[in-house]
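J.: Quick one, what's the 3D model for this:
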Amino acid sequence: MRTKNNFYFFVLVVTALVFCSFSNKKTKVLIIGDSISIGYTPFVKENLSSKAIVKHNPWNAQHTGTGLKKVKEWIGNEDWDIIQFNWGLWDLCYRHPDAKVYGNRDKVNGNVTFSLEEYEKNLEDIIRSIKQVSDAQLIFVTTSYVPKYEAGRFKKDAQKFNKVAKRVMKKYDIKVNDIYKKSKVIHKEFGKGDDDVHYSKEGYKKLAKILSEFLSEEIRKINTKQL
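T.: Alright, predicted model coming up:
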């Protein structure tokens, strides 16, 4: 009887240790994106500090052309649980070499970085590249709000590019965190102006809350599966 009881006690201890090891394991999250994501990532890190290790790709992911060249390097050999990515603001930007505005932005005389068709193809190629090197759950974040007087971007293009991106994500069964409408509301109060796509510190905190809540739910699902 004592041997049997000892066996049950051993099983309970092992089960408890396994449970604790899973519950204490932090989810690894890689955020790939532009300057907007660079702005909110520190607050996402803070919000998820108890449950996830959150990192951002080095510097700015720019447009999908840069993504095609760099995404495998950014992923590296790390065993990521979640890779959250976004491209769009740079893709839909018009630039002209003679423009005096920062970044040579010029939606009057310039050329768009990538057309909708090119953007779609690039996203598909990026997704295939990611899947070649990682089994992480993928989450796409839509392009944020573009104000009317932005020098190199047309306000209406954000939704056009988002529509294409969502179609691609549906094709590859990738979850989408559509932040466009919420980012528009946040930008009205906490944006840096009607000619700037960026946000104040408070604006980035509010965006981070949206991103953190979405990621937190996905982390919960991952941890539940592991148990």
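J.: From here on, just use CA atoms for contacts and neighbour counts.
T.: Fine.
J.: quick one, longest helix in this structure?
T.: Counting by DSSP state H, the longest helix found in the chain is helix 201-226.
J.: nearest residue to residue 203 other than its sequence neighbours?
T.: Distance criterion CA to CA, 6 or more residues apart in numbering; nearest residue to residue 203, sequence neighbours excluded, is residue 190 at 4.8 Å.
J.: quick one: contacts for the one you found?
T.: 199, 200, 202, 203 (CA atoms under 8 Å, 6 or more residues apart in numbering).
J.: To compare against the first, here's the next sequence to fold:
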Amino acid sequence: MIKSITFAAVFLFSSVILSTEEKPKILIIGDSISIGYTPFVQEKFGESAIVVHNPGNAQHTGTGLDKIDEWIGEEDWDIIQFNWGLWDLCYRHPDSKEYGNRDKINGTLTYSLEEYQANLDALVTKIQKLSDAKLIFVSTTYVPENEAGRFKKDPKKYNQVAKKVMKEHGVLINDLYNPSISIHKSNGLGDNDVHYTPEGYEQLAEIIYEFLDKEIR
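T.: Next up, the predicted model:
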């Protein structure tokens, strides 16, 4: 009887470990937009996958190049989803009183299109050396007209460059830009802010979740 109980306990413990190990592991790397929708993505996956966001804000591609090794670490990720762009195309000036010193009139652009392309190319090359995970790039989201440090037209330009890099490296693309326009207009924080209400982030999360869920199967 004791042997049977012991065997059952060992089997149950082993099953728990196995089930935990078998859960797909997804790393999301990105800016504050991704920070906003990640909790909803985690909620939608529930117990079926482990979804983790990089610590803090991934900011621009320069930050990515500095920290990508740390973010990926030694974990055996199944999917690494990443995005950069909103910070790269932002203009800042040290004297600006806007949050983050944003100033598209007098400020300096963080990274030009050419620099953004080169940085993305270096990042994808590095990620592919660090991990065997399936890679997914999420395009830059909508910028409203009166945003203090960003021009409305720039996401399309930066997304075009990003798509070129991703296609060259065989990286999947989840194009969030077009859906983000209507989501922002109904559930954004206004025509001077790139961020969203909780309802907006949940809508973005649905798109992210559906794409990830399809690719994780």
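J.: Just give the TM-score of the two.
T.: Once the chains are laid over each other, their TM-score by TM-score structural alignment, normalised by the length of structure 2 reads 0.90; 202 aligned residues with a CA RMSD of 1.6 Å.
J.: now for the contacts of residue 190 of structure 1, which pair is the farthest apart?
T.: Spatial extent of the contacts of residue 190 of structure 1 (CA to CA) is set by the pair 199 and 202 at 7.7 Å.
J.: residue range for stretch 166-176 of structure 1 in structure 2?
T.: Aligning stretch 166-176 of structure 1 against structure 2 (TM-score structural alignment) gives residues 163-173.
J.: hey, where'd the strands end up in structure 2?
T.: Along structure 2, counting by DSSP state E, strands occupy 25-29, 50-53, 79-82, 91-92, 108-109, 134-138, 172-174.
J.: Would you mind measuring the gap between the ends of stretch 106-123 of structure 1?
T.: 24 Å (CA to CA, to the nearest Å).
J.: quick one: buried residues of that stretch?
T.: Residues 106, 107, 110, 111, 112, 113, 114, 116, 119, 120, 122, 123 are the ones in stretch 106-123 of structure 1 that count as buried (16 or more other CA atoms under 10 Å).
J.: and if you look at stretch 80-88 of structure 1?
T.: By neighbour count with 16+ other CA under 10 Å, stretch 80-88 of structure 1 contains the buried residues 80, 81, 82, 83, 84, 85, 86, 87, 88.
J.: how about the strands of structure 2 in CSV, adding distance to residue 37 of structure 2?
T.: Formatted as CSV, the strands of structure 2 follow (distance: least, CA to CA, whole Å):
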stretch, distance to residue 37 of structure 2
strand 25-29, 10
strand 50-53, 10
strand 79-82, 13
strand 91-92, 25
strand 108-109, 27
strand 134-138, 13
strand 172-174, 14
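J.: Tell me which of these lies nearest to residue 216 of structure 2.
T.: Smallest distance to residue 216 of structure 2 across these (CA to CA): 7.5 Å, for strand 79-82.
J.: average offset between the closest one and structure 1?
T.: Strand 79-82 of structure 2: mean distance to aligned residues in structure 1 after superposition is 0.1 Å, counting by mean CA distance after the TM-score superposition for structure 1.
J.: one step back: for the residue nearest to residue 203 of structure 1, give its distance to residue 90 of structure 1.
T.: Distance from residue 190 of structure 1 to residue 90 of structure 1, counting by CA to CA: 21 Å.
J.: What lines up with the residue nearest to residue 203 of structure 1 in structure 2?
T.: By TM-score structural alignment, residue 190 of structure 1 lines up with residue 187 in structure 2.
J.: One more: residue 156 of structure 1?
T.: When structure 2 is aligned by TM-score structural alignment, residue 156 of structure 1 is paired with residue 153.
J.: show me what contacts its match?
T.: Counted by CA under 8 Å, 6+ apart, residue 153 of structure 2 has contacts residue 143.
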